[in-house]
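J.: Based on what follows, work out the 3D shape:
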Amino acid sequence: MSKIILMVLGLMVSSIVFSKDNNLQKFYVGTYTKEGAEGIYYCSLNTNTGEIRLERTFKAVDNPSFLVLAPDKKYLYSVSEIATMPGGKVGGVSAYRVDEKGDLHFLNKQSSKGDNPCHVDVSSDGKYVVVSNYSSGTVSLYPVNEDGSLGESSTVIQNEGSGPDKSRQGEPHAHSAKFSPFSNVVFNADLGTDQLNIFQLEDRQLKQSGQKFAKLASGAGPRHFEFHPNGEVIYVINELNSTVSVLRKKSGEWKVEQEISSLPAGFKGESYCADIHISNDGKYLYGSNRGHNSIAVFEVDGNDQSLKMVETVSVEGNWPRNFGISPDGNWLLAANQRSGNITAFKINRQDGSIQFSGQEIQLPSPVCIEFD
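T.: This next block holds a predicted model:
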């Protein structure tokens, strides 16, 4: 009888452990090693409580600041955000294989073909990777090999132009590039030129035809952008004037329909936008404010996808460089670069509002959240 009881208890314990593990959502954190981080961190979020735990550390040099997982979750791509030095290091993009435990296994590294690569994206079919080089204003395309490693760059685009803010816009600054989930188009936000550049992906190359770019407000400084699930609208968050631009395609061209502040009325301090994400159902949009140190929450109109400010919520830290929304849509994690912490917020799915859970983790210089 005692053996049977022990077996039952063992099964109960196993069931509890399994259930607990089912509540853990894993994610990777990109960092700046120049600010004391060790590389890429692998963490878990308890989706019941908001508790964040460090699982493992993958040591990597040269600022693995921005990360992206392939659609099948089998590969991870990371930039090395450094400037090219004569006879020395160059900005790069690295490929890793992800095993069943979430561990990273280095595959290869390619030059980013520019200085200070700050953003990387992978196509929905996993066949291409695109990198944005901030300082040189270049965008580089890479074919992905069968084993997930990166081939030689097949296209390097040199952006051209400048903006009115001579301290920040004296030359092009490619800040992000993303593959459209709805077509063979690649968009690129250039902070230096106030443009959302438009490229066609054809024959393993990036080419321009038709509308070459959508022009944003002078001095806006476009940084990151997000697609509405209906495929008809793009939201661009602007670093320099702390706004979100709403773009819609009409008569074959993308044009700005709305520009809305990401800051509360009356705020007079210095602040710079950073990241932007939309809820899975397309009903709410979120943007981060560095300086004001908040997440701006917008309601998306169901008819024309225009935006209305709902609230701004403190990130409980300093300088929210990036943030991520969990796959289940219930949690938002803010990566606060200067305070060295990641804070967890519960999302109210009914009205889009967010509330600090009281849970956080201390990590040096977190700048990117990528959920597994």
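J.: C-alpha only now, for contacts and for neighbours.
T.: Fine.
J.: where exactly do the strands run in the stretch 101-250 of the chain?
T.: Across the stretch 101-250 of the chain, reading from the start of the chain, the strands by DSSP state E, counting those that start in this stretch fall at 104-111, 117-122, 128-133, 138-143, 155-158, 174-179, 185-190, 195-202, 205-207, 213-215, 222-227, 233-238, 243-250.
J.: Could you also give me the structure for this second sequence? I'd like to compare it with the first:
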Amino acid sequence: MVDQSTALPVLSLWCGGYTSPTGTAPGISALGRAPGAAEPASVTAVVAGSPSFMAAHPTLSLIYAVLEVDGTVQAFRRVAETALEPIGAEWPAGPAACHVFVDPEGRFLVVTCWGDGAVLFYELDADGVIVSRQSAAAATDPYPGADRQSRAHATALLPDGRILTTDLGFDILRVWRVEPTGSATAGTGLILTQELPLGAGTGPRHLTVHPSGHVYVVTEYSIEAIVIGQDSDGILDVRGRIPATIAGAQSTDSAAEISLNEAGTRVYVTVRGSNRLSTLEVQNEGARLELIGDVDCGGNWPRHHLQLGEWLFVANQLSNEVSVFSLDPSSGLPSSPVGSIPVGSPSCLIPRRPQ
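T.: Sure thing, here's the model as predicted:
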């Protein structure tokens, strides 16, 4: 048994999760272990309906959450160390809104919807409040067939300011140009510039961007890590793909999250089903990935994970806990879990910055 009072770091996290009837989360929770405390604690920060994914405003004490069951997006303001309150209206999104991205300059949000494939653009005012909503162009299926449905799933930002979104149902990566207010096409928000097919049945889910501009996409169905590059004109193409785990995928597996460490040298992938956390080494200045290790994720159904310094936190949705790993400073490989934090149906973790 791990002595959590000494093994776990002093931490401050916001945790979103699935509420009744699909889960046991209260809404958004504040996770933390204060200095000298006997064990980590989870307290309800705000009651909300299935805040399954969150993102923080870059400068203000605000976070944004998609309320997946309601199909909406809501801004929350921090009012105490571990407390939030809604600010502004709860804006409509789409069925099973599953991801929210905040522009690094705090100008807009992008929300993606699993239910109908919608990609939505929301402008923010100077106070971080949502003030408008526009729908981006619908996806085109490059592999038409029976029972295929567009399912937009995640958003990321290229170094040159373009937006990327995944479509898990149509197996494509989509590239967008942001049109600011006052431009010739004002009001459109996002202008589609490319759709990149990744292979029928792959299921591109989440993605992360290396400082070199290479993009790493994890595929939910084929359980792969795909490396995307771009030519001198900014056109994206597939540069390589490898299995996301050393042991290989099982029939009940589905990949979940992919992240890049702060140094840009390691990529971490979580796989639900066999419940693994994989480590990949970044090579050739971002152009190549190589698997270097797998460990058990410390719980059941690892939906999301977050690295902070020498620690990595895994949100295990079905075992109602966040597992904590220490990372080897030289190899970047995670240990076995050093402890866990009980919390209902966790689905997303973001840092809780000092007020």
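J.: by contact count, what packs against the helix or strand hosting residue 21 of the first structure?
T.: When elements are assigned from DSSP states H and E, residue 21 of the first structure belongs to helix 2-22. Contact analysis of helix 2-22 of the first structure by 3 or more Cα pairs under 8 Å, 6 or more residues apart in numbering; DSSP states H and E lists no helix or strand as a packing neighbour.
J.: Report the buried residues of stretch 217-235 of the second structure.
T.: Applying a neighbour-count criterion of 16 or more other Cα atoms under 10 Å, the buried positions in stretch 217-235 of the second structure are 217-229.
J.: who touches stretch 306-320 of the first structure?
T.: Outside of stretch 306-320 of the first structure, the residues within contact range by Cα atoms under 8 Å, 6 or more residues apart in numbering are 246, 258, 260, 262-264, 274, 288-291, 293-301, 334-341, 343, 353-356, 367.
J.: can you check stretch 243-256 of the first structure too?
T.: Stretch 243-256 of the first structure is contacted from outside by 211, 214-216, 220, 232-238, 257-263, 273, 306-307, using Cα under 8 Å, 6+ apart.
J.: Could you do stretch 4-14 of the second structure as well?
T.: 28-40, 311, 324, 338-340, 349-353.
J.: Only the buried subset of those, as a ChimeraX command please.
T.: Selecting the buried subset of these in ChimeraX, with 16+ other Cα under 10 Å as the burial test, is done by:
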select :28,29,30,31,32,33,39,40,311,324,338,339,340,349,350,351,352
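J.: any idea what residue 87 of the second structure aligns with in the first structure?
T.: Under the alignment defined by TM-score structural alignment, residue 87 of the second structure is paired with residue 107 of the first structure.
J.: for residue 174 of the second structure, same thing?
T.: So residue 174 of the second structure corresponds to residue 197, using TM-score structural alignment.
J.: And for residue 325 of the second structure?
T.: With TM-score structural alignment defining the correspondence, residue 325 of the second structure maps onto residue 345 in the first structure.
J.: Do a quick rundown of the helices in the stretch 251-355 of the second structure.
T.: Across the stretch 251-355 of the second structure, reading from the start of the chain, there are no helices by DSSP state H, counting those that start in this stretch.
J.: Now do the strands in it.
T.: Listed in chain order, the strands found in the stretch 251-355 of the second structure under DSSP E, counting those that start in this stretch are 254-260, 266-272, 276-283, 288-296, 302-308, 311-316, 321-326, 339-342, 346-351.
J.: Quick one: closest of those strands to residue 129 of the second structure.
T.: Go through these one by one with Cα to Cα and the one that ends up closest to residue 129 of the second structure is strand 346-351, at 19.6 Å.
J.: so where is that closest one in the first structure?
T.: On the basis of TM-score structural alignment, strand 346-351 of the second structure is assigned to residues 366-371 in the first structure.
J.: how far does that stretch sit from the chain's center?
T.: Taking Cα atoms, centre = their mean, to the nearest Å, one finds stretch 366-371 of the first structure lying 7 Å from the centre of the chain it belongs to.
J.: how close does that stretch sit to the second structure?
T.: Once fitted to the second structure, stretch 366-371 of the first structure is off its aligned match by 0.7 Å on average (mean Cα distance after the TM-score superposition for the first structure).
J.: hmm, back to that, report the two of the buried residues of stretch 217-235 of the second structure separated the most.
T.: The distance between the two most remote of these (Cα to Cα) is 21.8 Å, for 221 and 229.
J.: Next one: the residue opposite residue 286 of the first structure in the second structure once aligned from residue 69 of the second structure, what distance?
T.: If you follow residue 286 of the first structure across to the second structure using TM-score structural alignment, you land on residue 268. For residue 268 of the second structure, the distance to residue 69 of the second structure (Cα to Cα, to the nearest Å) stands at 28 Å.
J.: Check residue 127 of the second structure too.
T.: Distance of residue 127 of the second structure to residue 69 of the second structure, given as Cα to Cα: 27 Å.
J.: So for those two, which sits in the more crowded spot?
T.: Higher neighbour count among residue 127 of the second structure and residue 69: residue 69, with 20 against 11, using other Cα atoms under 10 Å.
J.: picking up where we left off before, how many neighbouring residues does the match of residue 87 of the second structure have?
T.: The local packing count at residue 107 of the first structure equals 16, with neighbours defined by other Cα under 10 Å.
J.: thought it was touching residue 97?
T.: Yes. Contact criterion Cα atoms under 8 Å: residue 107 of the first structure and residue 97 qualify, at 6.6 Å.
J.: tell me, what's touching these two both at once?
T.: Contacts common to residue 107 of the first structure and residue 97, judged by Cα under 8 Å, 6+ apart, are residue 148.
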